[in-house]
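Undergrad: With the input below, show me the fold.
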Amino acid sequence: MAGLHWADYLIFAFFLLVSLAIGVYHAFSGNKQRTTQEFIMADRNLKVLPTVLSLLVSYQSAIMIVGCSAEIYSYGTQQWFGVLIGYTFAILLAERLFVPWIFPLQLTSVYEYLQLRFSSKLVRVLGAVLGITSGMLYIGSTIYAPSLALDAATGFPAKLSIPIMAAVATTYTALGGMRAVIWTDVFQLAIMLCGIIAVLIKGCLEVGGISGAFYYAQQEGRIISFSSSFDPRERMTIWGFVFGWGTSWAFIYGFQQASTQRYSATRSLRDARLCLLLNIPCIIIWVSLVFLNGVIVLAYFVKKRCDPLFNGDINSSNEILPYFVRIIFASTRGFSGLFFAILYSGALR
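TA: Coordinates of the predicted model:
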């Protein structure tokens, strides 16, 4: 497998081993996951800060890291501003409506609510089947994205990397339960932030800072604010983000199993609501970082007067960020391994 230095493999292996170690640690700490409440709900004693970070990373996958750069490269900044508005509206809606509704019920599974509401186990089972199917379809794409990037860079086959990722995530979850999931999420978020900030700093040096990045992006006509038009034929409008993005993500943050299980495992309703509210500044910072990287990637190729997609260096705009990282960090041993750890951090959940 050509394309990576041994240091890259070492860093990537370290990332996987730490994720597994967190699961092992929580399997032998506390009550050692002896009870269902401890394993699934962490004894409903989760602290706010790690739960906030876990909620944040639960829905920020490799798709977003790679896709935001592709969006900027192809269409511009319009989605950036719209996403911030959509996420803010969604989280406020979930915090106001869903959390005060769900938390007092002290559910283990959100699908229990269906049985309570309709007095039917069949409805609960059907809801659970649909929820599991939706989760499998989502996680399939989040695992596939970094596997393709690894395949393109090293020749390591996706058919092998996908089961490795699935095995690692399943193992640390099965060993350490909810606490292992929460703290692995925190560790993986730290990895993602380190990598994204490193790309940002190195990219700024290449294009003359953030002001230089926006200058080149403006030259290319990619600095676009959101539209307030009611024309449904427009690709993106503020109303689409508020009513489309906002309502769908309100459901995800407020009523999807991955979210309800986390905020329901906190100590009080106040903590549960705070977990969602604190996600707003975290989302704003995270989304801005990944989209800003997209602006810098665009600026770099505008400055070089090079279009990798047009030249055939890449097959899709989704490959633009990995291609950019491979160029600017070509002489930096170990960073490619860190970058793949970033992408895998968005999948191991």
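Undergrad: going forward, measure contacts and count neighbours with C-alpha atoms only.
TA: OK.
Undergrad: Could I get the contacting residues of residue 216?
TA: For residue 216, the residues meeting the contact criterion (CA atoms under 8 Å, 6 or more residues apart in numbering) are 298-299, 302-303.
Undergrad: Just to be sure, which of the residues you listed are found in helices?
TA: In helices, judged by DSSP state H, the following of the contacts of residue 216 are found: 298-299, 302-303.
Undergrad: Grab the two from these that are most spread out in space.
TA: Across those, no pair lies farther apart than 298 and 303, at 8.6 Å, counting by CA to CA.
Undergrad: run this one through as well so I can compare:
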Amino acid sequence: MESSNGYFQVADFVIFGGILLSSAAIGIYFAYKDRRDETIENYYFGRRNVSPIFYLGITVYLPALALSAVTILELKWTIAITSIVCTFYTTIGGLKAVVWTDLLQSLIMLGGVLSLFIRATLLYGGFGDIWDAAERGNRLNFFKLDIDPRIRSSTWTHLIGGAVGGCYSACCNQVTVQRYLSCDSVRSSRIAVWLQWIPSTILLMLCVANGLVLYAYYEGCDPVLSGLVAKSDQTIPRLALELFRDMPGMAGMFVSAAFSGTLSSVSSGVNSLSALALEDFVLRFFPTIPKRKKMLCSKLLSKFH
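TA: So this is what the prediction gives:
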């Protein structure tokens, strides 16, 4: 049953805390495993023996805002928890810790959004009623073929905007390029590029489907205007709390999925910014710095970012 104050139950906190501890544990593992291989090559590129599969950029603020909607934690504390955990395992574990935590967090993200979709579909007796609600509210604008560029959301804005955004993410993003360099060959990099589209596409489709679920569930009763949540960004975690009120732990699983996206994004960004700062600023003025000092500088830069 849902707690009287509408917040997480003990099982939800256990699952959420377990995700954070697992990410930290991966960082500790690689810090210990590679304790005799403290080189820049290993710290930033994993000895070019890492094949990254999945990456999703999400800011720290939105998941922190989501968690604050379903727990007694204030927004500032949820942001602090995320930042501390990310900085910890990224700093001590390097790229290997980042990539392996990315894998763990990707599975959690997929599991979280999939569980919400399945639960909602079962409660509605199928996806048909959800689709009908979206049609009644004119929410299926993806199929709008109007070429007017002033229209925010249409078939063309999604296809063209998605293609341009995808090209940037796959070809120009520092985080992505660094992962290409961590592969042992150009062929491995190309395989990684193609493989990442599979989970990314599945996750995107599930997120869209959950958006339709959200609209159908609150059709005729805006959760923001009714005071159920303070901001629209908090509606999905509130929906998860209501759908899983008889299943302790599942709401925690879903919110953990949102936080996994943040952990993945922040840790990747911290590692990449650290590499850029070292290469473009430190080594530019101190090119002969000893190996051990390079590693120390890299870890300090990771903590700083």
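Undergrad: quick one on the thing from earlier: which of the contacts of residue 216 of structure 1 are retained in structure 2?
TA: With the contact criterion set to both residues aligned by TM-score structural alignment, their matches' CA atoms under 8 Å, those that also touch in structure 2 are 298-299, 302.
Undergrad: Give me the mean deviation of the helix or strand that contains residue 181 of structure 1 from structure 2.
TA: Residue 181 of structure 1 is part of helix 158-207 when elements are defined by DSSP states H and E. On superposition with structure 2, the mean distance recorded for helix 158-207 of structure 1 (mean CA distance after the TM-score superposition for structure 1) is 1.0 Å.
Undergrad: what separates the next helix or strand after that helix from the chain centre, distance-wise?
TA: Under the assignment DSSP H and E, the closest C-terminal helix or strand after helix 158-207 of structure 1 is helix 209-219. Its chain's C-alpha centre and that of helix 209-219 of structure 1 lie 26 Å apart, by CA atoms, centre = their mean, to the nearest Å.
Undergrad: distance from the next helix or strand along the chain from helix 209-219 of structure 1 to structure 2 after superposition?
TA: Going down the chain from helix 209-219 of structure 1, the next helix or strand is helix 238-239, by DSSP H and E. Between helix 238-239 of structure 1 and its aligned partner residues in structure 2, the average distance after superposition works out to 4.0 Å, using mean CA distance after the TM-score superposition for structure 1.
Undergrad: Quickly note the distance from the alignment partner in structure 2 of residue 216 of structure 1 to residue 102 of structure 2.
TA: In structure 2, the residue equivalent to residue 216 of structure 1 is residue 133, according to TM-score structural alignment. With distances defined as CA to CA, to the nearest Å, the gap from residue 133 of structure 2 to residue 102 of structure 2 amounts to 35 Å.
Undergrad: what residues are up against the residue positioned nearest the centre of structure 2?
TA: Of all residues in structure 2, the one closest to the mean position by CA atoms, centre = their mean is residue 261, 1.1 Å from it. Under the criterion of CA under 8 Å, 6+ apart, the contact list for residue 261 of structure 2 reads 56-58, 105-106, 109.
Undergrad: by contact count, what packs against the helix or strand where residue 344 of structure 1 lies?
TA: Element membership of residue 344 of structure 1, judged by DSSP H and E, is helix 335-345. In terms of contacts (3 or more CA pairs under 8 Å, 6 or more residues apart in numbering; DSSP states H and E), helix 335-345 of structure 1 is packed against helix 6-27, helix 62-74, helix 121-154, helix 158-207.
Undergrad: Which stretch of structure 2 lines up against the first one?
TA: The counterpart of helix 6-27 of structure 1 in structure 2, using TM-score structural alignment, spans residues 10-31.
Undergrad: Give me the buried positions along that stretch.
TA: Taking 16 or more other CA atoms under 10 Å as the basis for neighbour counts, the residues of stretch 10-31 of structure 2 that come out buried are 11-13, 15-16, 19-20, 23-31.
Undergrad: can you list the residues that contact that stretch?
TA: Stretch 10-31 of structure 2 is contacted from outside by 85-86, 88-90, 92-94, 96-98, 100-101, 104, 248-253, 255-256, 260, using CA under 8 Å, 6+ apart.
Undergrad: cool, and stretch 221-229 of structure 1?
TA: Taking contacts as CA under 8 Å, 6+ apart, the residues outside stretch 221-229 of structure 1 that touch it are 72-73, 75-79, 81-82, 214, 217, 236-239.
Undergrad: Could you tell me how far that stretch lies from the centre of the chain?
TA: The answer for stretch 221-229 of structure 1 is 25 Å, by CA atoms, centre = their mean.
Undergrad: Likewise for stretch 196-207 of structure 2?
TA: Averaging C-alpha positions (CA atoms, centre = their mean) puts stretch 196-207 of structure 2 12 Å from its chain's average.
Undergrad: Check how far it sits from its aligned residues in structure 1, on average.
TA: Relative to the matching residues in structure 1, stretch 196-207 of structure 2 has an average distance of 1.6 Å after the fit, by mean CA distance after the TM-score superposition for structure 1.
Undergrad: So which bits of that stretch are buried?
TA: 199-200, 203, 206-207.
Undergrad: next one: stretch 171-191 of structure 2
TA: For stretch 171-191 of structure 2, burial by neighbour count (16+ other CA under 10 Å) applies to 174-176, 178-184, 188-189.
Undergrad: from those, which ones fall inside helices?
TA: Among the buried residues of stretch 171-191 of structure 2, the members found in helices (DSSP H) are 174-176, 178-182, 188-189.
Undergrad: Assess the claim that residue 116 of structure 2 and residue 210 are in contact.
TA: Yes. The criterion here is CA atoms under 8 Å, and residue 116 of structure 2 meets it with residue 210 at 7.3 Å.
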